[in-house]
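**Q** Structure for this input, please:
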Amino acid sequence: MSATVWIVLFRGVGGKTQLPVKPLREKLGAAGFDNVATYINSGNAVLSSDRPREAVHARIAEICSQEFGFEKDIHIVALAEWEQLIAENPFPDAVETPKFLHAAVLADKPAPARLAALEEVAQGGDRIAVVGKVAYLHTPNGFGTSKLAEKFDKGIGVATTARNWNTVLKLAELARAARG
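**A** This next block holds a predicted model:
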C-alpha cells in the first residue's frame, strides 16, 4: 500500500484550547507518520502514512488525548479529496477575497431541512452550498458579522470544522509538498 497524504483538521483550537504545534509535530513523527507539517497554531496538520484512514484517525486522536489533553473532533481528509474540495467550490467568484470564503468539512451529509433553514438566515449577500460532505460559506461582509456563520455550527446538524480559503489553499500546498 502506498502512502496517502492526509490533511488533519482539529476542531476548536484557539483561545483556551491549545494544541502546541512543535510538540504535536514531534509526537506525530515519533508515532511513525512521515512528512509531518503544521500550519499556524489553529489546528492544521499534514502528514503521510500507509495506514488506512481509520487507523490514522485513531492514532492521532490517541496522541492528542494522551499527550495534550485534546478531546475535540478531528477530521482527516486525503489530499485527493482536498483537491476535489477546491475544484468543486460553487462560489468561484468568492476567491478574490479568500478570507470571506470558508470550506467546512462535514462528518456526514446534513439533512435538507437543516440546509434550507440556514439558507433562510443568509442575508447581506451571504451564501451557502453543500457539495458532498463539504459546506461552502461565502460571507462577503465578514465571517464574524454574518448571521449565517453565527448559526452554521448548530444549524448544520453534523460535526464540522471550517477553514477560510487562504488556509484551504495553504494546506493544499503543504500536502502537495508532503507528497513529493
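**Q** Please make it C-alpha for all contacts and neighbour counts, starting now.
**A** Will do.
**Q** what's stretch 63-76 in contact with?
**A** By CA atoms under 8 Å, 6 or more residues apart in numbering, the residues outside stretch 63-76 that reach it are 6-12, 17, 19, 24, 27-28, 53, 57, 61, 105, 107, 159, 161.
**Q** what sits up against the helix or strand harbouring residue 171?
**A** Assessed by DSSP states H and E, residue 171 sits inside helix 165-179. With CA under 8 Å, 6+ apart as the test, helix 165-179 has contacts from 4-7, 35-37, 39, 44-48, 79, 82-83, 86, 95, 98-103.
**Q** Proceed likewise with the subsequent sequence, for comparison:
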Amino acid sequence: MSEATRYIVVFRGVGGKTQLPVARLRAVLEADGFHGVKTYINSGNAVLTSTLDEAALARRVAELVRAKMGFDKSVLVRSLAEWDAMIAQNPFPEAVDEPTKLHVFTLEQEPEAERVEALREKATGTDRFAVRGRALYLHTPDGMGNSRFAPKIETTLKVPMTARNWRTMLALRDLAAAIA
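**A** Sure, this is the predicted structure:
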C-alpha cells in the first residue's frame, strides 16, 4: 500500500450562485475513505490525505462531487509539498503584507510559452504577474475587484485554473500541515 500524501484540493467556480456546502463536502469525502478531511471557508477548499496520486485524486473527487452533490466543475489538487513550493516561489514578497492583493492561480497544467507571452502583452496598469510552472502569481495593488487584467488571464492562457488570495494560501497550507 502506498504511503498517504497530504493534499490541498481547490474547486473551480465556487461562489455567487454556485455553492459547495462544506459540511456536506466533508461528509462525502470522509464517506469515500479520505482521512484528515478539513474544509476552509465556503469557496471550495479542502485538505485531506490519500494514497492516490494527484491526477487520480482529482478525478475521484470530481466524480464524487458530481455524483453526490451535483457539482460539475474542475477540481485541482496539489500535494502539501507542492503547495509549500508555490508559497516559497512567490515572486512578489513585498505584497505579502496585503494578503488580499496577492493571488496565486492554481493551473491545471503549465501554460504554453506563447500564451504567457500573449498575456504579458495584455498586462497594463499596476497589476503584475509571473508564471512559475503550474502556478500564476498576480499582485493587484489596486485590488482584485478593480483589476482589468485579471479577467483576461484564463481566456488568454486557455488553461483551467482557480485563484486563492495569499491569506487563503497560507491557511490551506497550515490546515494540511496539521493533519495527523
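**Q** Superposing both, give me the TM-score.
**A** Comparing the two superposed chains by TM-score structural alignment, normalised by the length of structure 1, the resulting TM-score equals 0.95, with 179 aligned residues with a CA RMSD of 1.2 Å.
**Q** just the buried members of the contacts of stretch 63-76 of structure 1?
**A** Buried subset of those (neighbour count, 16 or more other CA atoms under 10 Å): 6-12, 17, 19, 24, 27-28, 57, 61, 105, 107, 159, 161.
**Q** Mind checking which of those residues land in helices?
**A** Cross-referencing those with the helices (criterion: DSSP state H) gives 24, 27, 28, 57, 61 as the overlap.
**Q** Just put these in TSV and tack on distance to residue 68 of structure 1.
**A** Converted to TSV, these look like this (distance: CA to CA, whole Å):
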residue	distance to residue 68 of structure 1
24	8
27	10
28	12
57	16
61	10
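**Q** What ranges does structure 1 have for its strands?
**A** Using DSSP state E, the strands of structure 1 run over 4-10, 34-38, 44-49, 74-78, 101-106, 127-131, 134-138, 160-164.
**Q** Now the third one on structure 2. Mean distance?
**A** Per the superposition on structure 2, strand 44-49 of structure 1 and its aligned residues are separated by 0.5 Å on average (mean CA distance after the TM-score superposition for structure 1).
**Q** which residues touch that strand?
**A** Outside of strand 44-49 of structure 1, the residues within contact range by CA under 8 Å, 6+ apart are 3-10, 32-39, 56, 171, 174-175, 178-179.
**Q** Residue 124 of structure 1 touches residue 141, doesn't it?
**A** Yes - because the distance of 7.2 Å satisfies CA atoms under 8 Å, residue 124 of structure 1 is recorded as touching residue 141.
**Q** so what sits against both of these two?
**A** Any residue near both residue 124 of structure 1 and residue 141 by CA under 8 Å, 6+ apart counts here, and not one turns up.
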